[in-house]
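Asks: fold the following and give me the result.
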Amino acid sequence: MEFTIKAGSPEKLKNGCVVVGVYAGGELSAAAQALDKASDGALAAVLAHGDLDDKAGATLLLHSLPGLATPRVLLVSLGKASELSDKTYRDAVAATAKQLGGIAAEDAAFLLADIDAPRDLAWRLSQAAQILKDSTYRSDTLKSKKEESKKGVRKLAFIVHGKTGEELQTALLRGEAVAEGIALAKNLGNLPGNVCTPGYLATTARKLAKDHKIKVEVLERADMEKLGMGSLLSVARGSHEPPKFIILNYKGGKAKDKPVVLVGKGITFDTGGISLKPGEGMDEMKYDMCGAASVLGTFKAIARMELPINVVGLVPTTENMPGGSAIKPGDIVTSMSGQTIEILNTDAEGRLILCDALTYAERYEPAAVVDIATLTGACIIALGNATSGLLANDDELAAELLASGQAAGDKAWQLPLWDEYQDMLKSNFADIPNIGSKGAGTITAACFLSRFTKAYKWAHLDIAGTAWKSGADKGATGRPVPLLTEFLIGRAGNR
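Replies: All right, here's what the predicted structure looks like:
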């Protein structure tokens, strides 16, 4: 979908469809009022019949209204005017995207962004562009017949009052860039494990670097052995696929600016290893690299936006497979930090690859480090599928990420990382076990990681519940690319 921003009068628009908002009770937005006046009260007359639900996101498509140049008017409910919020606005935009994808119009004019609330016009434009562009995503890469439709809007004009200056153009670009980052993360997540291997992620990183101003380096097994990444390599022992350690470097800020480091878990398929997972639903373990996918997607977005900030991406990636060489419960391995780890469950492998990456991150003297991982089923039990779990050793960093999630519509919720939980990680034979005692699984997993993050400010995002959907809508969500991008926009001072 192609986007433009234009100033114009609603009643004079000749687009194939004009989209306007209506509040609960038939209250017309300013744009809807203009159309109603030009059509001699046709909108109000239709609404009086009660065919448009008051709930935000309800829609009603009208045809050939008198006095209007457009053949179609799409009415979108915004809910009660006094209760208009980030969520109701997004719901209205998402409903618009669904309707525009099925109508026989080449282009449309969108006037939902030009309302009084919530937030400012730049935010509303950016969110709308992201949602509308994301709605066109299709996961048909490996289908012999692509999902093609002759219907659906291809060009969309955002209609605003007044000037369409640089600030609004930037907002539009950001929305598109985030949607492109989400699409990359979705593509990688949705690919099967026999395609999206550690090598495939490395190739994707190299292509991303080639297309944008990003430097990339890929460490092989021998390189990791020299660095002493015994924890990461222990997970790779059962697989025939060679592990990779991908390093992305985006330098958009000043040379002396300390970078933000993003670390993404890249288990391209997780059988659980010797601690084998149940067979039911195991196909979804191809999504265990969605942390890595979100890092690559975020890099695509910030490079597209040319954000003035320095960012490093670290992606430790391997399969977790059972085999003659695979690690076993009871084995003890030595991490890059020198700490020894007792393997009590080989299905708690994500923290084993992340801990070496977190140690590696020290060399950048980072301003902050954020790791992203589909780490614990316990996070799904605690927070469900709407919210990512957030734990941090710095409350200010946590607050930044929480606010970024709110602004981006990609929410997180902070869980405690208190010293009392560290007592649940004790081993008689090594410095630390890879799982804690019973209970608080998400927290003890973060406690494990915190043992490797004492040199910098660090936050951990557990996206086990938010990285993909199951059931009829099965597929990667691209989260938390919106949260991470919004966080980096704020860090760059460009919000």
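Asks: from here on, contacts and neighbour counts on C-alpha atoms
Replies: Fine.
Asks: what comes into contact with the longest helix along the chain?
Replies: Ranked by number of residues, the top helix in the chain under DSSP state H is helix 166-190. Helix 166-190 is contacted by residues 3, 5, 121-123, 125-131, 133-134, 137, 139, 196, 286-287, 289-290, 293-294, 296-302, 304-305, 475-479, 481-482, 485 when judged by C-alpha atoms under 8 Å, 6 or more residues apart in numbering.
Asks: now what about the helix or strand following that helix, what contacts it?
Replies: Per DSSP states H and E, the first helix or strand lying C-terminal to helix 166-190 is helix 198-211. Contacts to helix 198-211, defined as C-alpha under 8 Å, 6+ apart, come from residues 214-216, 218, 241-244, 246, 248, 266, 268, 296, 300, 317-319.
Asks: alongside the first, I'd like the structure of this one:
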Amino acid sequence: MNFELKTLRLDEAASGKSGALIVLVPDGFTPGEDAISVLIRRATDSGDFKTEGGLLQAYGAARVTPARLILAGIGNGSPASVRKAALAGMAALKGSDAKEAVLCFAASAEAAAVHAAVQAVSDATYVYTATKSKSEPGKLNRVVLGVPEAASVRETFENSVATMRGVELAREWANRPANHATPIHLAEVARELGKGEHFDCEILGPKEVAKLGMGSFMAVAQGSEQELRLIVLRYNGAKKSSAPVALVGKGITFDTGGISLKPAPEMDEMKYDMGGAASVLGVFRALAECKPAINVVGVIPACENMPDGRAVKPGDVVKSMSGQTIEILNTDAEGRLVLCDALTYAQRFKPRAMIDIATLTGACVIALGGVRSGLFSNRDELAEALMQAGAKAQDPCWRMPLDDEYAEGLKTNFADVANVAGRAAGAVTAAKFLQRFVEDTPWAHLDIAGTAWKGGAAKGGTGRPVGLLLQYILSQVEEPAAAGDKAREPGKGKKRRA
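Replies: Here you go, the predicted model:
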């Protein structure tokens, strides 16, 4: 979707030549004498339109140039109300021939409301087409966001559009079937991103990963004919000496459970078990547009978890890159096995903060459903910053405990640690396992098992938590690099085969 921000009064919106006009009307709106204000006044006076969640459609309204006019009530103007109204307005356009639409605030628009509007338009217009033979994208290809004063919200608007570009990329790759989204395919996406200004990309294959001693990562991959890839992306927006934010995304491109085989119903949805990896790629897509003055590293361990004759078995013991040995009691708890080696690897960049993102546990779905991502952290200030970022991005998370007692169940007689600790507090014990591999690095873990995907009629990837992560990164931005200490030029990092 192409977005544009304009300063628009209602009389200007009424005389515009777009195919459709959606007007967001708040409580307490004071109508003027323009055609749309007159219509709003008449509709509210008659009770046919309510500013609290109301929707009214008109065709060929007097003195209104766009043929389709939709009034959508946003109540108190909260982001949630704006999002709901914008979604309803966009849904009313479904099936129309309009190629361009104007979404106009009838009164003042706060930055958070602008973000919610962009987010809603993106959600409403995203169409998956990659593996369909006769699918057509929606005809609507341009949306103008009209506000009373564009200059005051332009930065928010531009960051919101960048975020939505990242969300759409993350949704796209989470939605693709596993045979169209292999580790090699993910590496190709990363390589394309790595060609951008201030970007580097390095792709490591099985030989390089073996040389690093990533025995835990390799154990998960050994049952698949698809070769693993360790994807390393770097965005160099600040001076070289500035410590980066490190993002580590779980990239299990298909998860059968391995020898601990999952039940058949809904196993197809395990194509989205690389939702963490997709969100990291989405963040880097957004960084290409935002270009913030900060360094960011993305590490993605990508592989399949399959149950053939070479697959790792329950009871096997493997050695991680950190040197710790792991007894694999359940091969379906594979995400933590690839992440632990990736976390160890990411520490070589000496990050200011390290955040892993993973569709890790069904237990987190039970705990938090699909509303909030689970947040675990060994630093209060990092956890608080992520909570605030999630709230601002309308991509919320909720902090969960990390008491030492939760690690008791990970003890084993046959290795340094077991990869599971039973059903009780499964999301927490998974996080405690990962915590063993972060040493003293400020670290957070986002369990997105409930938020990265929707089931039912709306089945598909959500692109979360791209918004949360990008908002956190933007909140950490430094001053631009000084002359003589420039960020590393693009293309200078090592690039290996995919």
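Asks: put one on top of the other, what's the TM-score?
Replies: Here the superposed chains carry a TM-score of 0.91, computed using TM-score structural alignment, normalised by the length of the first structure; 476 aligned residues with a C-alpha RMSD of 2.1 Å.
Asks: on that earlier part again, just the contacts of helix 166-190 of the first structure: which are in strands?
Replies: Cross-referencing the contacts of helix 166-190 of the first structure against strands under DSSP state E gives 3, 5, 475-476.
Asks: just flag the most distant two among these.
Replies: With C-alpha to C-alpha as the measure, no two of those lie farther apart than Ile5 and Gly475, at 31.7 Å.
Asks: what's near enough to touch Lys99 of the second structure?
Replies: Applying C-alpha under 8 Å, 6+ apart to Lys99 of the second structure gives the contacts 19, 139-142.
Asks: could you tell me where stretch 203-214 of the second structure falls in the first structure?
Replies: Taken onto the first structure by TM-score structural alignment, stretch 203-214 of the second structure occupies residues 218-229 there.
Asks: about what we covered before: just the buried members of the ones in strands among the contacts of helix 166-190 of the first structure?
Replies: Among those, the ones that count as buried by 16 or more other C-alpha atoms under 10 Å are 3, 5, 475-476.
Asks: nearest to Thr442 of the first structure, of those residues?
Replies: Distance to Thr442 of the first structure across those (C-alpha to C-alpha) is lowest for Ala476, with 21.2 Å.
Asks: and the closest one? What does it align with in the second structure?
Replies: Aligning on TM-score structural alignment places Ala476 of the first structure opposite Gly461 in the second structure.
Asks: now that match: how far from Glu269 of the second structure?
Replies: Applying C-alpha to C-alpha, to the nearest Å, the value for Gly461 of the second structure to Glu269 of the second structure is 10 Å.
Asks: now the match of stretch 203-214 of the second structure: how far from the chain's centre is it?
Replies: Mean-position distance between stretch 218-229 of the first structure and its chain equals 29 Å (C-alpha atoms, centre = their mean, to the nearest Å).
Asks: quote the end-to-end distance of it.
Replies: Stretch 218-229 of the first structure stretches 14 Å from its first residue to its last (C-alpha to C-alpha).
Asks: swap in stretch 442-461 of the first structure?
Replies: Distance between the two ends of stretch 442-461 of the first structure: 10 Å, counting by C-alpha to C-alpha.
Asks: list the buried residues for it?
Replies: Buried, per 16+ other C-alpha under 10 Å, within stretch 442-461 of the first structure: 442-453, 456-461.
Asks: do stretch 307-316 of the second structure as well
Replies: Neighbour-count burial for stretch 307-316 of the second structure flags 307, 311-313 (criterion: 16+ other C-alpha under 10 Å).
Asks: residue ranges for the helices of the stretch 301-450 of the first structure, please.
Replies: Using DSSP state H, counting those that start in this stretch, the helices found in the stretch 301-450 of the first structure span residues 350-360, 377-383, 395-408, 419-422, 441-450.
Asks: and the buried residues of stretch 307-316 of the second structure, which of them are in strands?
Replies: Mapping these onto strands (DSSP E) picks out no residues; all lie outside.
Asks: next, count neighbours for the residue nearest to Gly422 of the second structure when sequence neighbours are not counted.
Replies: Nearest residue to Gly422 of the second structure in three dimensions, chain neighbours excluded: Gly409, at 7.1 Å (C-alpha to C-alpha, 6 or more residues apart in numbering). Gly409 of the second structure is flanked by 15 other residues according to other C-alpha atoms under 10 Å.
Asks: Gly409 of the second structure maps to what in the first structure?
Replies: In the first structure, the residue matched to Gly409 of the second structure (TM-score structural alignment) is Met424.
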